[in-house]
Structures are given as structure tokens and as C-alpha cells.
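> need a structure here:
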Amino acid sequence: TEATAQLEKISKTSNQIQVAGVSLPIPEEIQTTQSVSKQRLLKAPNLADLKDFDFEVVTVNAKGKVTKTERCQAQFFTQELGNGVTLEMVAIPGGTFQMGAPVDEEGSSNDERPQHPVTIQPFFMSKYPITQAQWRIVAVLPRVNRSLAENPSRFKGDKLPVEQVSWYDSNEFCSRLANETGIFYKLPSEAQWEYACRVGNTTPFYFGETITSTLANYDASVTYAFERKGSYRGETTPVGDFPPNTLGLYDLHGNVWEWCADPWHDNYKNAPSDGSIWQNKNDNHYMLLRGGSWNDPPQGCCCAYRYMYEPVSRSSNLGFRVVCS
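Alright, predicted model coming up:
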């Protein structure tokens, strides 16, 4: 199909499909919701019309010194939301990675183990956490399962990530967006999130051995390795203010915790190897979050770090991003 042909261009023209130096497969199709007769309020994007974008990534050593800068390119499609607001969805190639942290990683814990290989199918992930401008538009779309506050965030700003949204709220956002576009938007699985964050790296952070306050928004008054102490901003920052990873994804470390679709498990024993949502047989008292926030020390921002909250919880450091596949 034309969409497949466009997606295949990624492997020929863009850096973002290189994970650990290996060319990875591209999606053959994009899953959409099944109803095609519904009169939708938002126009579905043309998924055959992927566009390129260029960006710069950095690598740092354990002292936080930049040792490498690199120009990369990725592809994305744009979902129009109205009133000049868009949602950019970045193409994430499929591949296999080691999920979790090794026993010798600073600050790691047993809930991040055992490390295990996971194979991920291609998908799309939002370039940034969902912003307040994006949230407000979707919050007034027809209700699916629950009502949504139009302006729930503590820190106000169109380009700031939405926060004070629960796991249930985040899923309602996805359901409304899916219903009104025909694209199956949802929360990422925990495995999808870590895969997209790592981009083939085995270091604690996607930019290397440590983290600094020039690279992310977190509590930099606490150090992780041998870097100098930095600033503690005490609030969220506009999405995209800090360097992305080599897939072109921003704010995966710090700013707001990001809800995942999975319920909490105490470790990775018997975890699925296909990147799917890991369901359990209890009543899912706690759901997973990833990435750390403006209010967390560097340890909480590591690629492998896992956190949990009750799905009804709302806080000024809880947000989310979306995927489709």
C-alpha cells in the first residue's frame, strides 16, 4: 500500500530506525478503530503522508560532560485537533531489547529485574507528553466512560504537560481521541515505553551515564554519578525544552511521570516477551508510571525505573503520552 511504501522509506532515509546499529522492521499497516460509519468530529490523518524532522541529540559521560552531539532524523504524522493545535506521532521501529536494569546499575532495585529480552512491534508514540492545549480540546469531545475536567493542571500553560490526571482520565482521553479520529490511540505498555526511551542504549539514561539539569527537569539538587549539582525548578517546564533521544522523543526523563497501560507487578518474573500489556489476576489496585518528574531525584528518571500509583490518583507530577499501532 502507499502507507507501507512511505513507512519503508524510514529504513532507507532516516537515522531513527537504527537501534544498536541494526536496521529494524517497519509497520505494514496502522490499526484503526473498527467503526467506519460514525460521523467523527476530528479528521483522521493521512498515515501515508509521513514527514521528516531533524533534531540534535547529545551523549554525556558520568561527569555530565557532553562527549558527543549528533544530528538525527525521524518521521512522524500529524493529528489535527483543531484551533491550531496538533498531536505529532513519531514512528517507532520494531526490534528486540533487554528490558530492566542490571544488578550493578546505580540506584536500581529488584523490581527492575530479571532483565529479559522483549520483542516490540512497530508503533507510533507522541513526540511529547500530552499538553494542556491538547487536553482541553479532547476534554470537550463526547464522553465515552467518564467526564473530564477541562483544565485540571496545577501549573498553567498551553505548552506545559497536562498533570493532575488519573490513569482513568488518561484512558478516557485516549478513548475519546480514538472515537473521533478512527485511530486506535491508547496508553503505551510498560515495555513499549522503556523500549522507546532506551533506543537500544544500555545506559541508565538515554543520553548516557548520568543526567543534569540542562538535559531534563527533575530535582538536580541530588546527584546520580559524578555530575555537579544543578537546579531544582519546582514545577513543570514546556514540553520540548530539553534534548530528545535518537528517535526524536522528548521529555521521557523528568517533567511528569507518564502513566502506562499495565498494572503493577513486583518484578519481571514471567513477564511477557512480546511487549504486550502485562495483565494480572488481581483487581489492579496499582498502575504503572515511568520516567520520573520535576519533583523526583535522578534515580526516579532512569530508563528502567518503575513506579506505581492507584489508578484514581491525581497529582501535579502525573501526566501521560499516547501511542497507536
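
> From now on I want contacts and neighbour counts done on CA atoms only, so please keep to that.
Noted.

> Now for Ala261: which residues touch it?
Ala261 sits next to 187-190, 277, 287-288 when contact means CA atoms under 8 Å, 6 or more residues apart in numbering.

> From those, which land in strands?
Using DSSP state E, the subset of the contacts of Ala261 located in strands is 287-288.

> wait, doesn't Leu87 sit right on Gln132?
No: with contact defined as CA atoms under 8 Å, Leu87 does not reach Gln132; the gap is 11.8 Å.

> show me what contacts Ala216?
Taking CA under 8 Å, 6+ apart as the test, what Ala216 contacts is 242-243, 251, 253-255.

> Tell me the one among those nearest to Pro122.
Asp251 (20.7 Å; CA to CA).

> surely the closest one meets Thr236?
No: if you go by CA under 8 Å, Asp251 and Thr236 don't touch, sitting 10.7 Å apart.

> hmm, back to that, which one of the contacts of Ala216 sits closest to Lys51?
Pro243 (20.0 Å).

> what about Leu87, is that helix, strand or coil?
Assigned with DSSP: H, G, I helix; E, B strand; the rest coil, Leu87 falls in the strand class.

> Spatially nearest residue to it, not counting backbone neighbours?
Setting aside the residues directly before and after it, Leu87 is nearest to Gln79 in space (CA to CA, 6 or more residues apart in numbering), at 4.9 Å.

> Quickly note the distance from that neighbour to Ala191.
As for Gln79, its distance to Ala191 is 24 Å (criterion: CA to CA, to the nearest Å).

> before we move on, what about Ala91?
Ala91 is 16 Å from Ala191, by CA to CA.

> try Ser109
Ser109 is 17 Å from Ala191, by CA to CA.

> what about the two, which has more around it?
Ala191 (28 against 17; other CA atoms under 10 Å).

> from memory that one sits against Gly275, does it?
Yes: between Ala191 and Gly275 there is a contact at 5.1 Å, judged by CA under 8 Å.

> Tell me the residues that contact both of those two, please.
Residues touching both Ala191 and Gly275 by CA under 8 Å, 6+ apart: 118, 120.

> Please confirm that Asn7 is located within a helix.
Actually, residue 7 is Leu. It isn't Asn. Yes: looking at Leu7 with three-state DSSP, it is inside a helix.

> Could you point out the helix or strand that follows the helix or strand encompassing Trp135?
Using DSSP states H and E, the element containing Trp135 is helix 132-139. Note on helix 132-139: by DSSP H and E, the next helix or strand toward the C-terminus is helix 167-181.

> Tell me which other helices or strands that next one touches.
The helices and strands touching helix 167-181, judged by 3 or more CA pairs under 8 Å, 6 or more residues apart in numbering; DSSP states H and E, are helix 132-139.

> Second input sequence below; structure requested for side-by-side comparison:
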Amino acid sequence: MRLRLLSLAALALSACSPEPATAVRDCETCPVMVELPTGKFLMGTAEADRLIDPRTGKPAKNDGPQHEVTVQSFAIGKHEVTVGEYRAFVDATHHQSVGGCMAFGTDKYFTISTDVDWDEPGFAQSADSPVGCVSFFDAQAYTDWLSETTGKYYRLPTEAEWEYAARAGATTPYHWGDDPALACEYANVRSAGADAISKRQAESDSADGFPCDDGVKQSAPVGSYRPNDFGLFDMQGNAWEWVADCIHKDYNGAPTDGSAWLDDTPCQFGVIRSGSFLNRVERSSTTVRAGRPRSGKATNMGFRIARGGDRGPPRSFGAVVPQRVVEQPRQQSGAIAADDEGARLFADNCAACHVEEYVFKGLYGKDQASLVRTIRDGGNNVMSMPAFSDRLSPQEIEALATYLRNKHDW
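All right, here's what the predicted structure looks like:
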């Protein structure tokens, strides 16, 4: 144990900036960037240090094994990208997002609607609020525009860069230490009266209460809370943040050089970090990670940008950025008609469903019972899939599972 503590201390020192980080801004409408030094850190959570998710009574399993990573110097946004900064991009490019946005607080806990968007999320926000309802592709289009505008290489941070920046030398679950009661000083996390995400979230709120309560129920203007030791704000809570990586079940096989962990072909599922104003502090730690369809959007999902670093050349500026990649249906003997009840259910719920495509095909099992169980109870410890029993009847869940099995000829 003593050797492990000494090792943690050494890594913490190697990640610390000896002087306050330098803040720069490349244009009038550009986000303020903070330049971070090269360093090493332990990424992920050790088995003995896992936090219990109050909703499930179990720890997450996708943030291990803990491993040492070396990160080269780069710059990262001092704040999450704001509504005002994103509006400047939309005004300049006439960028149009695709698809509906997940909103919360309804009698079915969430809806996927085109009535809410980054500019109208369904609650009050200011130009300084973190922008929400943006997909991975929207965020990527924004960084491409910044690159074209400034001549600098802007991009999304890699997952390793993000965690390095969030920790700011800390080895504790939160960048401020291990006391969740201090969350209201440093992070906009879930508090009493926040919109319900799911039935078990509501049950957890009632049973466990909150370690602190700042009274903020939606997003807060960026910089409203205390920064971490790198001078970065809202690295925990406020809005989930897209990173560059594809999602993987855990860190087995993850790169150790700070680069993005991508697949051989373009992935459909990406990674979001930091938690949000709708997540309890335990779900907003420096190591919490969740998978989401890259085309997906939610009112509590935004992004933070990075600049520079040896991560390959930027894409051709002005290139068409794909907004959504749709898998073409295959001709299978077991395929069912597009107007089938299961297909309709999938279309209505697909922005939150993670059992369907590509590397996650069959992740939760391929038999009817396994799919029914996962759709009913959720897959939060792997892909943050909600429990659909909150919004679908047992008959609808059976129909959805049958559709998925027939679609993939399982």
C-alpha cells in the first residue's frame, strides 16, 4: 500500500503545473484556452477506489483497469463552449443540426423532440450558459470552423487529455478531493428538484438525499463555480462533454500516449465525460465515462475544445461533416417490415438505445431474455442505457427485443 501511495504521489507531481497555466484567445469570438504542460497520470479508477452509483447500488465497471498515460502539452478550453460562442458559429456558417434532442422532466422521464434545440432547451439560459443539444458531429463542425477562422488546429480533446485536464494533478475521485459535500463549491451537479432522468434516479433522490444543495436545477453560466488547479471551470458537472474517442467497454487495450482510441472504421458510439446538472456527484467524478451515439443530442450534453497537439492533421476545412450515419437494412430471412411495432419503438427510442449496432452489437447478449432484461433494466454500468421500463410496457419491450434480434439475424 505504501509503495502504491508513493507511486500515486509521484504521478500527481508529474501532472501538476508549477506555475499558473497560461490563458490565450485566438479571436474575439473564440473560447479562452488554457495551455497545459506535458505530464503523466493514472487514468481510470482502481478497483478498490470505485464509487457506488446510488441509482444501482453498484460501481461502474467501464473506467478500469487504471493505467499510466503520458500526455503531451496542449491547450484546452477554460470553460465549456457557451451558447454565445456556438451562436457565433451558427450565424457564420448557417450550420443546421440533424434530428431531435433528448429532454427530461416529462411523465416518461425523457422525450426525444425537435421542439427543443441548443437555442431553446426548454429552460432559461444565457449567452454564458454551456451549449447543449449538440451532437458529436455538431461539435466537430464547430472545431473545424474555428480552425478555418484562426489558422490553428482546433479539435475535441482526447479522452486521456480530458481526464488529465480534469484531474489537474489530483488522484482523488473529485479534483477537489474526496468529500462529496464540497461539490456545490466546485460543480453544478444534481440537487433537489432537478428533473427526473429515470424512475430509479427519482427513487435514489428520495432515499439518499444530497450531500449538498446549491439550488441550481439546470445549467449554470460557465465559471460560476470554483476552478480546478489548472484553472479550468466545470470539469465536473454542468454539461456532459464530447471527446474524440470511440467508446469501448473498458480500458483494456487503451493507448498510453494520450491519443484518441479510435476504431478501424468510423464508430457510431462516442464518449462523453464530466457528468451534468442532472447527475449526482458520484456520476460526475473525474473518471466517470458514458457512451452515446455520436448523432445523439441531449439538453445536458455539450462540449469543450482542445487546440494543438500531435494528433494528425485537421480534416479539410469546409468539408461536409456527416450529421448521421444510417445503417442500411440487410436482406435477412428473419427481417421484419419497417412498419412493425418493434421498428416503430426503435425509431421512437433509438437516441437512447445502445444495443443495436457495430461494436456493441450483442454486448448485452443476443437471446430474447438477455435483451429484454437489458432494455427493461438499463445498461448503465457499460453504456449508460436508460431503463426502458420507465417508458415502455412489458409487451413493448418484448416487441423491441424481437425487432433487434430479427434485424441482426440472432
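
> TM-score of the superposed pair?
Scored against TM-score structural alignment, normalised by the length of the first structure, the superposed chains reach a TM-score of 0.73; 257 aligned residues with a CA RMSD of 2.7 Å.

> hang on, the earlier thing: quick one: which of the contacts of Ala216 of the first structure sit in strands?
Per DSSP E, the contacts of Ala216 of the first structure never map to strands.

> If you rank these by neighbours, which is first?
Neighbour-wise, those (other CA under 10 Å) top out at Asn255, 32 neighbours.

> which position in the second structure aligns with it?
Counting by TM-score structural alignment, Asn255 of the first structure corresponds to Asn238 in the second structure.

> matching residues in the second structure for stretch 235-244 of the first structure?
So stretch 235-244 of the first structure sits over residues 218-227 in the second structure, by TM-score structural alignment.

> now the helix or strand containing Arg373 of the second structure: how far from the chain's centre is it?
Per DSSP H and E: Arg373 of the second structure is located in helix 368-377. Relative to its chain's centre, helix 368-377 of the second structure lies at 24 Å (CA atoms, centre = their mean, to the nearest Å).

> Downstream of it, the next helix or strand is which one?
Assigned by DSSP H and E, the successor of helix 368-377 of the second structure is helix 394-407.

> mind listing the strands for the first structure?
For the first structure, the strands defined by DSSP E cover 18-19, 22-23, 51-60, 66-82, 85-92, 95-99, 116-120, 123-126, 257-263, 287-290, 306-309, 318-319, 323-324.

> State the span of the first structure onto which the strand or helix carrying Asn349 of the second structure is aligned.
Per DSSP H and E, Asn349 of the second structure falls inside helix 341-349. Mapping helix 341-349 of the second structure onto the first structure (TM-score structural alignment) gives no aligned residues.

> which other residues reach that helix?
With contact meaning CA under 8 Å, 6+ apart, helix 341-349 of the second structure is reached by 112, 337-338, 396, 399-404.

> chain center to that helix: distance?
On CA atoms, centre = their mean, the centre of helix 341-349 of the second structure falls 24 Å from that of its chain.

> orientation of that helix relative to helix 394-407 in degrees?
100 degrees (axes from the mean of the first three to the mean of the last three CA atoms, to 10 degrees).

> buried ones in helix 341-349 of the second structure?
341-343, 345-346, 349 (16 or more other CA atoms under 10 Å).

> Ok, stretch 312-325 of the first structure next?
The neighbour-count check on stretch 312-325 of the first structure (16+ other CA under 10 Å) flags 314, 316-325 as buried.

> From one end of that stretch to the other, what's the distance?
26 Å.

> returning to what we had before: the helix holding Trp135 of the first structure maps to which residues in the second structure?
Using TM-score structural alignment, helix 132-139 of the first structure pairs with 83-90 in the second structure.

> The matching stretch vs the first structure, average distance?
Once fitted to the first structure, stretch 83-90 of the second structure is off its aligned match by 1.0 Å on average (mean CA distance after the TM-score superposition for the first structure).

> neighbouring contacts of that stretch?
29-31, 95-96, 118-119, 126-132, 142, 145.

> thinking again about what came up before, Serialize the contacts of helix 341-349 of the second structure to TSV and add fields for distance to Leu42 of the second structure and neighbour count.
Shown next, in TSV, are the contacts of helix 341-349 of the second structure (distance: CA to CA, whole Å; neighbours: other CA atoms under 10 Å):
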residue	distance to Leu42 of the second structure	neighbour count
Ile112	37	20
Ala337	49	11
Ala338	47	12
Glu396	44	17
Ala399	44	20
Leu400	40	25
Ala401	39	26
Thr402	42	20
Tyr403	42	24
Leu404	38	24
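
> Burial check on the alignment partner in the second structure of the residue nearest to Leu87 of the first structure, number of neighbours?
Aligned by TM-score structural alignment, Gln79 of the first structure pairs with Asp26 of the second structure. Neighbours of Asp26 of the second structure under the rule other CA under 10 Å: 14.

> so Asp26 of the second structure makes contact with Thr150?
Yes: here Asp26 of the second structure reaches Thr150: they are 6.6 Å apart, a contact under CA under 8 Å.

> need the contact list for the residue mapped onto Asn279 of the second structure from the first structure.
Correspondence of Asn279 of the second structure to the first structure, assessed by TM-score structural alignment: Asp296. Residues near Asp296 of the first structure by CA under 8 Å, 6+ apart: 218-219, 254.

> Across to the second structure, which of those hold up?
Here the contacts of Asp296 of the first structure are checked against the second structure with both residues aligned by TM-score structural alignment, their matches' CA atoms under 8 Å, and the contacts held in both are 218-219, 254.

> Format those residues as a markdown table; extra columns: distance to Tyr307 of the first structure.
Converted to a markdown table, these look like this (distance: CA to CA, whole Å):
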| residue | distance to Tyr307 of the first structure |
| --- | --- |
| Tyr218 | 15 |
| Asp219 | 17 |
| Gly254 | 13 |
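
> I figured Ser274 of the second structure was touching Ala290, is that so?
No: using CA under 8 Å, Ser274 of the second structure makes no contact with Ala290, being 9.3 Å away.

> Per the alignment, Arg314 of the first structure pairs with which residue of the second structure?
That one, Arg314 of the first structure, aligns with Lys297 by TM-score structural alignment.

> Could you do Phe207 of the first structure as well?
In the second structure, Phe207 of the first structure lines up with Trp176, judged by TM-score structural alignment.
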